[in-house]
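In: Take this sequence and fold it.
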Amino acid sequence: MVVSTRPNGEKGDSRGIPITDVARLLGVPMPTLRSWELRYGIPELSGRPSGQHRRYRPDEVNALRLMRDEIARGEQAALAAQSVRRMLGGQGQAQELILRVLDAAERMDAAGIRARLDLAADALGLAGCLDDVLLPAMRQVGVWWAAGHCDVAQERMATEAVRAWLDRRSAFAPAPTRSRPILLACGPSDLHTIGLESMALLLRSQGWPCRLLGARAPTATVAAAARASSAAAVIVVSHLASGRLRAVESIRAVHELGIDVFYAGNAFSTPRSRRGVPGRYLGVRVQDACADLTQALEPTELGG
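Out: Sure, this is the predicted structure:
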């Protein structure tokens, strides 16, 4: 991973990510990426080649990811582009903080990553830090690793530094104000838990007791834990399209117990991927997911 300073003082990847890699990692065809740039200005044209050799900076990959997510939610492309520009317009400070986290990751500076996340939480609040700095930065590290722009040692160091930061924040969360726990689990095929841990931290900060079942949680384990703990709800997260069906099995197993079930992740990013799945889809932002879950469960909690 190489982070450098461009002439205008903005930091970024001096090589950028090739359009072929961005298309593969985002699951968006190259012609569509070019169309978004040429027709809608997402990301903004920067005077560089827009053809086969186009390379994207971290902020540009983020803009493309937002565009993909808006369209996946059913927005028309032109309206999605307007939404993305509004979101990016309010991300100036967040973008700078993302770049500082990435700079620390590039230098293998775990303490620096944690310190920059503390700065982000102070500046943006916990929810803003999670949604607008921590998760975008980790997605970018994942993009670089998958494209061969950083090695496995850097990726693992960044992941463990972020996980340590989340654990420390969780340790100082307020005492729960609700009685029944929320269980959070990855699908049986899914390994990545940072998003799940981020959601648990924000829920804990709002008074929910949480129990993390972690990566590759078997369906039987999720169902047994939900029953034994009298869970208020279960959240199942799956990012791998190849693991979607196994994640749906876990969702169905919880639903059949009569327990509220919610789900999230890239495997469910399109309306088609959610068709016939019981429970409620939580979207792509942690703070919105927690608000939706609380709104759905609060009447039950108050009644109990």
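
In: From here on, just use CA atoms for contacts and neighbour counts.
Out: OK.

In: Distance of residue 112 relative to residue 102?
Out: Distance check for residue 112 against residue 102: by Cα to Cα, to the nearest Å, it reads 10 Å.

In: repeat for residue 263
Out: According to Cα to Cα, residue 263 and residue 102 sit 29 Å apart.

In: cool, residue 11 as well?
Out: In terms of Cα to Cα, residue 11 sits 9 Å off from residue 102.

In: now swap in residue 13 and tell me
Out: Residue 13 sits 9 Å away from residue 102, going by Cα to Cα.

In: What segments of the stretch 151-300 of the chain are strands?
Out: Along the stretch 151-300 of the chain, counting by DSSP state E, counting those that start in this stretch, strands occupy 182-186, 210-214, 233-237, 260-264, 280-281.

In: The structure of the following sequence is requested for comparison with the preceding one:
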Amino acid sequence: MALTSSHGSALIERVAEGRLSPAQALRWLSEAPGGQGSHSPAPPAATGTPASDEPSGGRDPEALAQVMAELESLVGLHRVKQAVRELRAYVEIRQRRAAVGLACEPLVLHMAFKGNPGTGKTTVARLVGRMLKALGVLPKGHTVEVERADLVGEFVGHTAQRTREQIRKAVGGVLFVDEAYSLARGGEKDFGREAVDALVKAMEDHRHELVVIVAGYHQEMELFLNLNPGLRSRIPFIIDFPDYTTEELLAIATEMLRVREYRLTPEARERLASALLYHRLAGWYPFGNARLVRNLLEAAIRRQAVRLQGAGAYSREDLMLLRTEDIPLDQAGA
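Out: Modelled structure (predicted):
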């Protein structure tokens, strides 16, 4: 007995509604005994998840391995790495459940990154976008990085237009909103709230093709997440980025200098450690982390240039070496 028309209609209806993927429907048709002339079972039940959430066949294991290797190569960030690994596992297991017809909640991956400057938030956001593309979740996986000036306009209606334009650029990948808390400044009549409203709407309207990551300092981000009633509920993943230890910052400094073909003498390394400790103990908020390291090294390279030019004669080794006197105690070069 061939497949019944009612079974075929049920399949078409569920695919049209997005409750069953075409791949699942074809798999069932190929495996159903009715396709070979015998009694056929009822069509598979709807999974409760849109077909667009299921594995798209766009997985790229090689790219995924590359992204995860880059993540693991980052200095420190142990809790952040664990959170990204958990995110990967969550997506992959959810894809497996969808593939075998198990019920799945809609896949919503919007995130908040909380931490001081220079803790790797932007770097990790880019890796997350590439990871989700490699997993077949996002079609592009690119990252559009914006801040308040890119979203907030100067007159009524301008902000929504600007924000929608940035959202349009980011669809298919990640919209990374740095210092997102700045959108909450200025009181009730500030245009930043209009940008937040547009972002919340985009989180819902484009939830299958866009990941929004809002980022900023810990305390300020808590206030920001309470700005709009729908904001916190649409951000299921909140990741804390801790400050780096002094040893981790020295490792970051070593890598920065290696890329630029410089290196520190042992005494200069101790001086840099003292400078980092000075900034930490001074209690300046926020602590600059890797951004502070970069600024100190750039000041050191300038001081080295002045020192070498004054010497008049220098070797290749001299051009690469940063000495104690080159390392400033603060970012201004003092």
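
In: Any idea what the TM-score comes out to?
Out: Overlay of the two chains. TM-score (TM-score structural alignment, normalised by the length of structure 1): 0.23; 123 aligned residues with a Cα RMSD of 6.7 Å.

In: Need the strands of the stretch 151-300 of structure 1 in JSON lines (columns: mean neighbour count and distance to residue 204 of structure 1).
Out: Converted to JSON lines, the strands of the stretch 151-300 of structure 1 look like this (neighbours: other Cα atoms under 10 Å; distance: least, Cα to Cα, whole Å):
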{"stretch": "strand 182-186", "mean neighbour count": "27", "distance to residue 204 of structure 1": "10"}
{"stretch": "strand 210-214", "mean neighbour count": "19", "distance to residue 204 of structure 1": "7"}
{"stretch": "strand 233-237", "mean neighbour count": "27", "distance to residue 204 of structure 1": "14"}
{"stretch": "strand 260-264", "mean neighbour count": "24", "distance to residue 204 of structure 1": "17"}
{"stretch": "strand 280-281", "mean neighbour count": "20", "distance to residue 204 of structure 1": "20"}
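
In: Output those in a markdown table; the columns should cover distance to residue 22 of structure 1.
Out: Formatted as a markdown table, the strands of the stretch 151-300 of structure 1 follow (distance: least, Cα to Cα, whole Å):
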| stretch | distance to residue 22 of structure 1 |
| --- | --- |
| strand 182-186 | 25 |
| strand 210-214 | 28 |
| strand 233-237 | 23 |
| strand 260-264 | 22 |
| strand 280-281 | 26 |
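
In: Mind checking which of residue 112 and residue 102 of structure 1 has more residues around it?
Out: Shown here are residue 112 of structure 1 and residue 102; by other Cα atoms under 10 Å, residue 102 has more neighbours (28 against 18).

In: Relative to residue 202 of structure 1, how far out is that one?
Out: Distance, residue 102 of structure 1 to residue 202 of structure 1, by Cα to Cα: 23 Å.

In: swap in residue 280 of structure 1?
Out: 19 Å.

In: can you give me the strands in the stretch 151-300 of structure 2?
Out: 174-177, 211-216, 237-241, 263-264.

In: Let's have these in CSV, adding distance to residue 13 of structure 2 and mean neighbour count.
Out: Converted to CSV, these look like this (distance: least, Cα to Cα, whole Å; neighbours: other Cα atoms under 10 Å):
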stretch, distance to residue 13 of structure 2, mean neighbour count
strand 174-177, 32, 26
strand 211-216, 29, 27
strand 237-241, 34, 18
strand 263-264, 66, 21
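
In: and the ones you listed as JSON lines, adding distance to residue 322 of structure 2?
Out: Rendered in JSON lines, the data for the strands of the stretch 151-300 of structure 2 read as follows (distance: least, Cα to Cα, whole Å):
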{"stretch": "strand 174-177", "distance to residue 322 of structure 2": "36"}
{"stretch": "strand 211-216", "distance to residue 322 of structure 2": "33"}
{"stretch": "strand 237-241", "distance to residue 322 of structure 2": "30"}
{"stretch": "strand 263-264", "distance to residue 322 of structure 2": "5"}
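
In: Looking at those strands, which is nearest to residue 274 of structure 2?
Out: Shortest distance between residue 274 of structure 2 and those, using Cα to Cα, is found for strand 263-264: 13.9 Å.

In: What are the contacting residues of that closest one?
Out: Contacts to strand 263-264 of structure 2, defined as Cα atoms under 8 Å, 6 or more residues apart in numbering, come from residues 254, 257, 320-323.

In: Of the residues you listed, which belong to helices?
Out: Judged by DSSP state H, helices contain the following of these: 254, 257, 320.

In: and of the residues you listed, the nearest to residue 280 of structure 2?
Out: residue 254 (19.3 Å).

In: That concludes my questions; thank you for your assistance.
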